[in-house]
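# What follows is a predicted structure for the sequence shown.
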Amino acid sequence: MSQRVVLITGALTGIGRAAALGFARAGHAVVISGRHEETGEALAAELRDLGAEAAFIRADVRREAEVAGLVDQVVARFGRLDAAINNAGTEGRPGPVTEQDAESYAATFDTNVLGTLLSMKHELRVMLARGSGSIVNISSTYGHDGAGGASVYSASKHAVEGLTRSAAIEVAATGVRVNAVAPGPTDTGMLDRFTGTAERKAGLTAGVPMRRVGEPGEIANAILFLASDQASFTTGQVLSVDGGKSAA
């Protein structure tokens, strides 16, 4: 695909970072966002070393004014927004339903669901005006499968997939596409925090037919595909990248 201006939220670690590197290597202008300025500026410098135009803009996706400002700054600096990857997310507080409360619910849903909703709202604001664009939300295989010990996280990712499909239908005739990628267990800090121990991580890995966890770059490859013209007739879809987990 020709050069595009790509915005990635939650871009500083894991899948978001891998996607930023992937888009930069493909020659696109990349705007990365997150809450940690020093880490963000370091990654932006790394992207520029790869030859890409790159910028870091600090924003908290839970706060609408910051999300609106983020999108406006992208357009002010680069003139347009072609693709947006809504990756900002949290695993919340793992544990059974009986250990959850309003605080753990809000902490998870405010980032994973409200953050995705606000991001799409303002990304669509500028994409619809141009009549083109691609949004890729990041879900999880837990977004369409149940998961003991991950009830609130699973529910939040079900919501992300519902938002994805609803938005895709709403804008399908406008030239803007909305899809999601649902990673299986992926070798990130979030997975380490979620499993807590090497034994639990090994147990989760054993449930993947390919008998390994994914690498962030493998998830990024799917994100780049959905954002590209190669997926021009694809919208409202949730692409599982999970080593066969959802087929088992």
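That came through fine.
# C-alpha only now, for contacts and for neighbours.
Fine.
# center of this structure - which residue?
residue 87 (2.1 Å; CA atoms, centre = their mean).
# That one and residue 137 touch, don't they?
Yes: applying CA atoms under 8 Å, one finds residue 87 in contact with residue 137, separated by 6.4 Å.
# for the chain, which strand is longest?
Counting by DSSP state E, the longest strand found in the chain is strand 176-183.
# Give me the contact list for that strand.
The contact list for strand 176-183 (CA atoms under 8 Å, 6 or more residues apart in numbering) reads 127-128, 131-141, 143, 161, 164-165, 167-168, 171, 219, 222-223, 226, 232, 234-242.
# Which ones among these lie within helices?
In helices, defined here by DSSP state H, the members of the contacts of strand 176-183 are 127-128, 161, 164-165, 167-168, 171, 219, 222-223, 226.
# and which of these is nearest residue 25?
Using CA to CA, residue 223 comes nearest to residue 25 of the ones in helices among the contacts of strand 176-183, at 13.9 Å.
# try this one next to it:
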Amino acid sequence: MAQYIQNDVTNEDHVKSLIATIIKEFGQLDMAVNNAGISSEVVSIDASNSDNYSAMVNTNLVDLYYCMKHQIIQMLKQKQGAIVNVASVAGLNGIPWAATYASTKHGVVGLTKSAAILIMRSKVFVLTRQPLALSELILLTNNLMAMMKIIMKK
């Protein structure tokens, strides 16, 4: 059985409370999907805004960390569970005009892989998916066009 429960993942105490609510309601936490993410600007790193970057790091990485940490604690107690963290292909390759976003998604991939290695002898599984969103296709296309313009000028 699945159920939507609204929560503020920017607050670690709220995340702990969410896990407690799930256990009270359902008895255990079998699976979790962590899919919070924002991309607040598409510019080169030298033109990026530090406040926008901090917001992306907090949403895309820190808030996911809060969720994954407390999900793992619960699932290890249960001796089973599965967690899927949604990253991005930008977390595998990078995007020149969205380096700030890509760096947060690299963090998600690294955090997920590290957690998976740590708990690999348990029956708790942690993995990541890197979808290629339409907006990322647009970013990649724009990057290729920009690079072609630079190459054509030489």
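Perfect, thanks for sending it. Since the structure is predicted, the reported quantities are computational estimates derived from the model, not experimental observations.
# care to give me the TM-score?
The TM-score (TM-score structural alignment, normalised by the length of the second structure) is 0.85; 144 aligned residues with a CA RMSD of 2.2 Å.
# Could you pull up the residues touching the counterpart of the residue nearest to the centre of the first structure in the second structure?
Aligned by TM-score structural alignment, residue 87 of the first structure pairs with residue 35 of the second structure. Contacts for residue 35 of the second structure (CA under 8 Å, 6+ apart) come out as 64, 85-87.
# equivalent range in the second structure for stretch 125-144 of the first structure?
Residue span in the second structure matched to stretch 125-144 of the first structure, by TM-score structural alignment: 73-92.
# Same question for stretch 99-108 of the first structure.
Taking TM-score structural alignment as the measure, the second structure aligns residues 47-56 with stretch 99-108 of the first structure.
# For the second structure, just list every one of the strands.
Applying DSSP E to the second structure gives strands spanning 31-34, 81-86, 124-129.
# helices or strands up against the shortest one?
This means strand 31-34 of the second structure. Applying 3 or more CA pairs under 8 Å, 6 or more residues apart in numbering; DSSP states H and E, we find strand 31-34 of the second structure packed against helix 63-78, strand 81-86.
# Also the second one?
Other helices and strands packing on strand 81-86 of the second structure, by 3+ CA pairs under 8 Å, 6+ apart, are strand 31-34, helix 63-78, helix 99-118, strand 124-129.
# mind putting those in TSV, mean neighbour count included?
Formatted as TSV, those follow (neighbours: other CA atoms under 10 Å):
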stretch	mean neighbour count
strand 31-34	16
helix 63-78	19
helix 99-118	20
strand 124-129	19
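# which stretch among the ones you listed comes nearest residue 45 of the second structure?
Of all these, helix 99-118 sits nearest to residue 45 of the second structure, with 6.1 Å by CA to CA.
# Show me what that closest one is in contact with.
Residues outside helix 99-118 of the second structure that contact it (CA under 8 Å, 6+ apart): 38-39, 44-45, 48, 53, 56-57, 60-61, 64-65, 85-88, 90-95, 125-128.
# Can you turn the buried part of these into a ChimeraX selection?
Buried members of the contacts of helix 99-118 of the second structure, defined by 16 or more other CA atoms under 10 Å, are picked up in ChimeraX with:
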select :39,48,53,56,57,60,61,64,65,85,86,87,88,90,91,92,94,95,125,126,127,128
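# neighbours around the nearest residue to residue 67 of the second structure once chain neighbours are set aside, how many?
With CA to CA, 6 or more residues apart in numbering as the criterion, residue 67 of the second structure has its nearest non-adjacent residue at 6.1 Å, and that residue is residue 15. Counted with other CA atoms under 10 Å, the neighbours of residue 15 of the second structure add up to 21.
# The one 5 residues further on too?
Residues contacting residue 20 of the second structure under the criterion other CA under 10 Å number 17.
# In the first structure, what sits opposite it in the alignment?
With the correspondence set by TM-score structural alignment, residue 20 of the second structure lines up against residue 72 in the first structure.
# And residue 123 of the second structure, by the same measure?
By TM-score structural alignment, residue 123 of the second structure lines up with residue 175.
# wouldn't that match be in contact with residue 133 here?
Yes: contact status for residue 175 of the first structure versus residue 133: in contact at 6.8 Å, counting by CA under 8 Å.
# Between those two, which is the more surrounded one?
More neighbours surround residue 133 than the other of residue 175 of the first structure and residue 133, with 25 against 14 (other CA under 10 Å).
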